[in-house]
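In: Quick one: sequence plus predicted model below, questions after.
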Amino acid sequence: MDPVYQTADSQQTLFDVPTTGEARKILQTSSENDVKLQELKTFLCDWINNELKHEHIVVKSLEEDLFDGLILHHLLQKIANITIQVEEITLSAINQKRKVGIVLEAVNSHLQLEEGQLKWDVSLIHGKDLLATLHLLVALARHFRPSLPLPPNVSVEVVVVEPTKSGMKTGKAVEFLTQSSDEDAAPKKDGFDQLFEINPEKVNDVKQAMLNFVNKQLVTLSLTVTDLDTQFADGVILLLLIGQLEGFFINLSTFFLTPQTEEDKLHNVSLALDFLSDGGVLQNSVDPAEIVNGDLKTTLRVLYSLFLKHKKTSKPT
């Protein structure tokens, strides 16, 4: 079942409440025509238009087209595969802000960011703040489309304005929108990238080997995996497999045994990946959303890491 986000019958969202003493970053006018910034804006427009082409939605301006929440609503539903129940068309500023708040609440839940990590809020997005809008879209692209080749090394000059007891304090700073180089921005390719790109005909052989390995471990739990693409997406079997291989009991109260929403699944998969990272099984970071979304390459990569650690005592049949 897809998670559903609904409008609240009550007033404003939490995102609309300003924080006393919070610094505000304002894009320098001199940076607005920066070539790299324009390249990033064009890239993001093209990305959104490609994602939403079947809905005949066309974005021409990030500042003017995203502020009311309509396109953000459709974009998040598409890339996160969720349902957000809000008004389709909102004309008043109050309703637009309410809609943006609900969409951002869903965004922040998926990205699992704490309030201090957020570089956007309702007032900034609805106020057509380009800097906040860019940070939001880059974060969405990084999380849901990690292989997307965002233009690297994009930074802008900003004016930092901070209210103090003695008045407004201002200063200048450099704000980075994307990572500093192509090498840093894109994940390094490994054997599984090469397998899928160069030897796709051997993928089924690897899948079968991992199926044999997994089922050998799960036989004592009377569980059988027949489809790697889907049965690991909610994190339950992955957690049970880790418990079997690593020799410890995972308290049932720490995860969702019957996950109902994507948030439940993300919680389970994130917990499993934390166990693997803490145990030194994973050498590189893995986006839990990829497993939840049924990405076979990522699922195989995680299972193979487990196999490598335990192959001496648990060889696939």
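Out: Looks like it arrived, so ask away. Numbering: from 1, shown residues only.

In: Please count neighbours and contacts with C-alpha atoms only from this point.
Out: Will do.

In: So residue 142 versus residue 204, what's the distance?
Out: According to CA to CA, to the nearest Å, residue 142 and residue 204 sit 29 Å apart.

In: what's the answer for residue 84, then?
Out: Noted for residue 84: a distance of 36 Å to residue 204, by CA to CA.

In: ok, the two, which is more surrounded?
Out: The residue with more neighbours, out of residue 84 and residue 204, is residue 84; 20 against 10, by other CA atoms under 10 Å.

In: Help me confirm that the more buried one is found in a strand?
Out: Yes - judged by DSSP: H, G, I helix; E, B strand; the rest coil, residue 84 forms part of a strand.

In: What segments of the stretch 51-200 of the chain are helices?
Out: In the stretch 51-200 of the chain, the segments counted as helices under DSSP state H, counting those that start in this stretch are 62-65, 70-80, 93-111, 122-126, 130-144, 182-185, 191-198.

In: so which of those is the most packed in?
Out: Of these, the one with the most neighbours on average (mean count of other CA atoms under 10 Å) is helix 122-126, at a mean of 22.

In: so what secondary structure elements neighbour that helix?
Out: Where contact means 3 or more CA pairs under 8 Å, 6 or more residues apart in numbering; DSSP states H and E, helix 122-126 is packed against helix 93-111, helix 130-144.

In: Looking at the ones you listed, spot the one closest to residue 70.
Out: helix 93-111 (8.1 Å; CA to CA).

In: before we move on, back to that, among the helices of the stretch 51-200 of the chain, which comes closest to residue 171?
Out: helix 130-144 (16.6 Å).

In: Give the other helices and strands that the closest one contacts.
Out: strand 24-27, helix 62-65, helix 93-111, helix 122-126, helix 288-292.

In: Put this next to the first one:
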Amino acid sequence: MEAAAFEFEKEEDALDIESFQGQKQKIIQPTSLKDPKLKKLQEALVYWINSTLKSEHIVVQSLEEDLYDGLVLHHLLSKLAGVQVSVEEMALTSVAQILKLGLILEQLDQRLGLQDSSGIKWNVKLIHSKDLLATLHLLVAMVRAFQPELDLPQNVTVEVVVLEVNRSGIKSDVMMEVLTDERDGGSGAQRGTERNDPVEQLLKLEPHKVNMVKQAILHFVNQNMSSMGLEVADMDKQFADGVILLLLIGQLEGFFVPLSHFNLTPVNHSEMLHNVTLALDLLDDIGLQMSHVDPQDIVSLDDTATLKVLYALFVKHKRK
């Protein structure tokens, strides 16, 4: 009886391998997952999704974990392409999610002009299995099609292991996979806008002139923060956690940001990023659109990004 069961298991294994013959699977190498350029691409795509779906009250934190069930892709398709797919809003079972994803990806592939399946680097199975590589390829293609003016990190590549099942077993190979290239740096119109950015122009001046403007902004900040008993000595570093920035915006605009809405004493990167993102959202709400400033840049002590935000507040409130 045991021998028969053993033979049956061997037969099942053979059939299972047979069913996968000719299939390839790509897995990102662990070392590439730590690449700063890949992390920056992921952050840019997360920020793009959250900005696009802000009115839908949808917040994405992880690309592969939050897109696999079709909910976010469904809303993006509707928002960006105006396409309404007749699917249930919340697909709870795996079968329902796969069916929903199939309908959504079919519409997306049409809108992306990718009727030839050989050029498509994602499918229902990959997205639903939370395959990061396939998810990134899909989102980059969507940005190129629907918002080509959006800046994405250029020339992002990852090292992948390619696994292929054949009759002799599993063959593996290592190759480089291109996620973005030169075309993903934003349109000429956007670069022209950046050339006209007053802060970009300011930073081209002599260092002493740049420093004069920074000192004027620093004086402006401290004038408005003195009533709260706060003083900024290092403009490049003290705004990285978003706390003083939120308090400054509230002070200048005459409203109180509830303490429950942000982290008054942030202890990690995630809490700092939350604070800065909230601050940029508030600026957007009051009409100061900081479209070329990524919250991550401020958290990462990018002095140009920080200066752009403070300069916008300085110009607006110095005129009053």
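Out: Arrived safely. Because the structure is predicted, anything quoted here is derived from the model rather than measured.

In: Can you lay out the helices of the stretch 51-200 of the first structure as JSON lines showing distance to residue 228 of the first structure?
Out: Listed next are these as JSON lines, based on distance: least, CA to CA, whole Å:
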{"stretch": "helix 62-65", "distance to residue 228 of the first structure": "39"}
{"stretch": "helix 70-80", "distance to residue 228 of the first structure": "20"}
{"stretch": "helix 93-111", "distance to residue 228 of the first structure": "23"}
{"stretch": "helix 122-126", "distance to residue 228 of the first structure": "39"}
{"stretch": "helix 130-144", "distance to residue 228 of the first structure": "20"}
{"stretch": "helix 182-185", "distance to residue 228 of the first structure": "29"}
{"stretch": "helix 191-198", "distance to residue 228 of the first structure": "15"}
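
In: Out of those, flag the one nearest residue 168 of the first structure.
Out: Nearest to residue 168 of the first structure, of all the helices of the stretch 51-200 of the first structure, is helix 122-126, at 19.1 Å by CA to CA.

In: what's the mean gap between that closest one and the aligned bit of the second structure?
Out: Taking mean CA distance after the TM-score superposition for the first structure, the mean distance separating helix 122-126 of the first structure from the aligned residues in the second structure is 0.5 Å.

In: hmm, back to that, quick one: which of the helices and strands packed on helix 130-144 of the first structure is nearest residue 177 of the first structure?
Out: Of all these, strand 24-27 sits nearest to residue 177 of the first structure, with 11.9 Å by CA to CA.

In: show me where the first structure has strands.
Out: Ranges of strands within the first structure are 4-6, 24-27, 83-85, 155-164, 167-176, based on DSSP state E.

In: could those strands be laid out in JSON lines, adding distance to residue 289 of the first structure?
Out: Formatted as JSON lines, the strands of the first structure follow (distance: least, CA to CA, whole Å):
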{"stretch": "strand 4-6", "distance to residue 289 of the first structure": "17"}
{"stretch": "strand 24-27", "distance to residue 289 of the first structure": "30"}
{"stretch": "strand 83-85", "distance to residue 289 of the first structure": "16"}
{"stretch": "strand 155-164", "distance to residue 289 of the first structure": "27"}
{"stretch": "strand 167-176", "distance to residue 289 of the first structure": "24"}
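
In: quick one, which of these is nearest to residue 267 of the first structure?
Out: In terms of CA to CA, the element of the strands of the first structure nearest to residue 267 of the first structure is strand 4-6, at 16.7 Å.

In: Please tell me which residues of the second structure that closest one aligns onto.
Out: Aligned by TM-score structural alignment, strand 4-6 of the first structure falls on no residue of the second structure.

In: counting contacts, what elements does that strand pack onto?
Out: Applying 3+ CA pairs under 8 Å, 6+ apart, we find strand 4-6 of the first structure packed against strand 83-85, helix 93-111.

In: do that again at 7 Å, thanks
Out: On a contact count with 3 or more CA pairs under 7 Å, 6 or more residues apart in numbering; DSSP states H and E, strand 4-6 of the first structure meets strand 83-85.
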